[in-house]
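Asker: coordinates for the following, if possible.
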Amino acid sequence: CAHLRPGDMVFSTHRGHGHALAKGVSAAALIAELLGRETGVSHGRGGSMHLFAPEVGLMGTSGIVGPCILQAAGAAYAFKLRGQDRVGVAFFGDGATNNGAFHEGLNMASAWDLPAVFVCENNLYATEIAYASVTRNPGVMSKAASYGMPGVEVDGNDVLAVFHAAGEAVERARTGRGPTLIECKTYRTRAHAEGMRDAGYRSAEEIESWKRRDPIAMFRQRLLEDEEASESQLEAIESEVQQATAEAAQFAQQSPWPEPATAPAHVFADSDD
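Answerer: Got it, this is the predicted structure:
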């Protein structure tokens, strides 16, 4: 999202908290939504999975797997029809690539050279099913060739690798050269959802090996090694983040619940007609 503008649209998944923050949603509004408060980004109606902030270009996160791909392609189609300098972006997991929406969306975007970027966060497992066990071609980025668009595989835990790949894809879309599929190889070190058992389908050794490749820790170390930041500077940033998070949580906890009488609100778009 660092390469996107406020007018660019992002369509995300059931794991969209990071996307929401990166696109411009405040931590206070995000946490308030998680607690079901009126001050939340979806006025307490969306919860963890359904965040909506069109004012910053976050057009929705969803618990349904796959539709974000078609939505991003549709937004990109609208941008092209209107001659607008805007980009549509979809974030999705490896499990979505076996959904028809993936193939339909990529085919349409490529056929019409739409300004779209498709980002697959491949964490190797869809719930508890290894991705390699449900496809003969586990290389997501190679599927792009079937639709005549560039496919790029990057280390999803390498912040700079993702940054550069995303920058090239967004620039390609913005300059009329069509869509790109980016596969970010990463990992989910916790269970699919809180409260679920996380044993039997992967080993503790596998989990620990990926924990050692935490993207924040790796980027921190790189900044120090490249002398782009000092230990004291990074500690100051971490302290600021902790303080901002604590203040956001306090704001959310002190925010009001939605009034029961407003339950039918926010179902349909407001209209002046």
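
Asker: all contacts plus neighbour counts: C-alpha atoms, from now on.
Answerer: Noted.

Asker: neighbours around Y201, how many?
Answerer: Y201 is flanked by 9 other residues according to other C-alpha atoms under 10 Å.

Asker: residues touching it, list them.
Answerer: Contacts for Y201 were tallied using C-alpha atoms under 8 Å, 6 or more residues apart in numbering; they are 128-129.

Asker: how about the helices in the stretch 101-250 of the chain?
Answerer: Listed in chain order, the helices found in the stretch 101-250 of the chain under DSSP state H, counting those that start in this stretch are 159-174, 204-211, 215-225, 231-254.

Asker: point out the most buried one among those helices.
Answerer: Of these, the one with the most neighbours on average (mean count of other C-alpha atoms under 10 Å) is helix 159-174, at a mean of 18.

Asker: run through who's touching that one.
Answerer: Counting by C-alpha under 8 Å, 6+ apart, helix 159-174 makes contact with 2-4, 85-87, 114-117, 152, 154-156, 178-180, 182, 184, 215-216, 219, all of which sit outside it.

Asker: please apply the same query to stretch 30-40.
Answerer: Counting by C-alpha under 8 Å, 6+ apart, residues outside stretch 30-40 touching it are 17, 20-21, 28-29, 41-48, 51, 248-249, 251-253, 255-258.

Asker: again, 7 Å this time
Answerer: The contact list for stretch 30-40 (C-alpha atoms under 7 Å, 6 or more residues apart in numbering) reads 29, 41-48, 248-249, 252, 255-258.

Asker: one more to line up against the first:
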Amino acid sequence: MRKMLAVVVSHVFSGVAQKPGLRGLLASLNFSNDVTCDIKKCDLYRLEEGPPTSTVLTRAEALKYYRTMQVIRRMEMKSDQLYKQKFIRGFCHLCDGQEACCVGLEAGINPTDHIITSYRAHGFCYTRGLSVKSILTELTGRQEGCAKGKGGSMHMYGKHFYGGNGIVGAQVPLGAGIAFASKYLGSGEVCLALYGDGAANQGQLAEAYNISALWKLPCVFICENNRYGMGTSIERSSASTEYYKRGFFIPGLRVNGMDILSVREATKFAADHCRSGKGPILMELQTYRYHGHSMSDPGISYRTREEVRDMRSKSDPIMLLRERMINNNLSNVEELKEIDADVKKEVEEAAQFATTAPEPPLEELAHHIYYQNPPFEVRGTNKWIKYMSFS
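Answerer: Now for the predicted structure:
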């Protein structure tokens, strides 16, 4: 009887295994729950100790990171397509290649901590909790966008996320202000203030460093060094390309920005540094963007196609995580393909909505100028047109 039951069970499982949706479920019974991974040691400045050189990656974390990075990658590819089809107009800066930065930073802080960044913001919008639909709909200037269709690519906002800022480097002193508010209120929260290697040469950054060090503000200054500021390589624009040392009197660390685990552990270390009352810290993430600086930049006039291809084939953040997951039995090819298909469907549906949703009505043009203010009259494009401001 027992032998007969075993044969029946075997046949049932054999039939189930033929179904793609359940094949991964069955295989998951044999996956590892976690694995200890070695990560590259960070370069340190004015620090005796740095982040750990090994960390534990759980299967649940790996699947979450992989899916999030794939969503951001496919969302940026779709944004590129929508821009070329003229559904997206104006400025648009894509972050494909830099997914390990935004996902790793989010994994290293608390949801109640704060992030402010530059105009290359789509990935951070998503990791901060905004949906693909609300991001793409904002890009196409529709009413259901995360900023009501008024902000576009450079001005998106979410909970504990302050943009998306169009003025080069201006978000850094704003980030210091957010950190000051956290310290003043005693919330125990930190602020991540991000900028690029081009913005690292802005004078306002030095001012933000100075006041943050004086007042010991819980601010993590983060330079996303993708090697090119607009069309200029870092060697041609910066007398010193060791951006993690640019704080002078502020400690710093240089991190492999293509490895999500390196970014995650460095972020945890930096956030703990700030929370302990030691003041600000500076992080340099060595990363790379596959697209040009913006949609008007083909990205190959100042670098070779071979360079971009080489980075894609050897240092792609999604590829590195994928290989780590498969090699350590945290997942398999079939399961990851199912995730890829699910992500593709989600982005395609969001894009369809983003190109068909209604635009904001003209009468709401002046809404949301101030927060919680009595409504007031706003003059339009000529003296006969009047709008009202509502919060």
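
Asker: picking up where we left off before, need the helices of the stretch 101-250 of structure 1 in CSV with distance to E194 of structure 1, can you?
Answerer: Formatted as CSV, those follow (distance: least, C-alpha to C-alpha, whole Å):
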stretch, distance to E194 of structure 1
helix 159-174, 26
helix 204-211, 16
helix 215-225, 21
helix 231-254, 20
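
Asker: nearest to M141 of structure 1, of the ones you listed?
Answerer: With C-alpha to C-alpha, the closest approach to M141 of structure 1 among those belongs to helix 159-174: 12.5 Å.

Asker: structure 2: matching residues for that closest one?
Answerer: Helix 159-174 of structure 1 corresponds to residues 260-275 of structure 2 when matched by TM-score structural alignment.

Asker: how far apart are that stretch and its match in structure 1?
Answerer: Its matched residues in structure 1 lie on average 1.2 Å from stretch 260-275 of structure 2 after superposition (mean C-alpha distance after the TM-score superposition for structure 1).

Asker: hmm, back to that, drop anything exposed from the contacts of helix 159-174 of structure 1.
Answerer: Neighbour-count burial (16 or more other C-alpha atoms under 10 Å) applied to those gives 4, 85-87, 114-117, 152, 154, 156, 178-180, 182, 184, 215, 219.

Asker: out of the residues you listed, which are inside strands?
Answerer: 116-117, 152, 154, 180, 182, 184 (DSSP state E).

Asker: aligned counterpart of G229 of structure 2 in structure 1, please.
Answerer: Residue pairing (TM-score structural alignment): G229 of structure 2 is matched to A126 of structure 1.

Asker: got the contact list for its match?
Answerer: A126 of structure 1 touches 94-95, counting by C-alpha under 7 Å, 6+ apart.

Asker: do the same with K84 of structure 2
Answerer: With C-alpha under 7 Å, 6+ apart, K84 of structure 2 has no contacts at all.

Asker: same deal with A191 of structure 1?
Answerer: 197-198.

Asker: corresponding residue for R188 of structure 1 in structure 2?
Answerer: Under TM-score structural alignment, R188 of structure 1 pairs with R289 in structure 2.

Asker: go ahead and confirm its match touches R227.
Answerer: No: the pair R289 of structure 2 / R227 is not scored as a contact, 8.6 Å apart, by C-alpha atoms under 7 Å.

Asker: picking up where we left off before, the match of G229 of structure 2 and Y187 of structure 1: what is the separation?
Answerer: 11 Å (C-alpha to C-alpha, to the nearest Å).

Asker: now G88 of structure 1
Answerer: 25 Å.

Asker: looking at these two, which is more packed in?
Answerer: Between G88 of structure 1 and Y187, counting by other C-alpha under 10 Å, G88 is the more crowded of the two (31 against 19).

Asker: alignment lookup: that one to structure 2.
Answerer: Under the alignment (TM-score structural alignment), G88 of structure 1 maps onto C191 of structure 2.

Asker: thanks a lot, see you next time.
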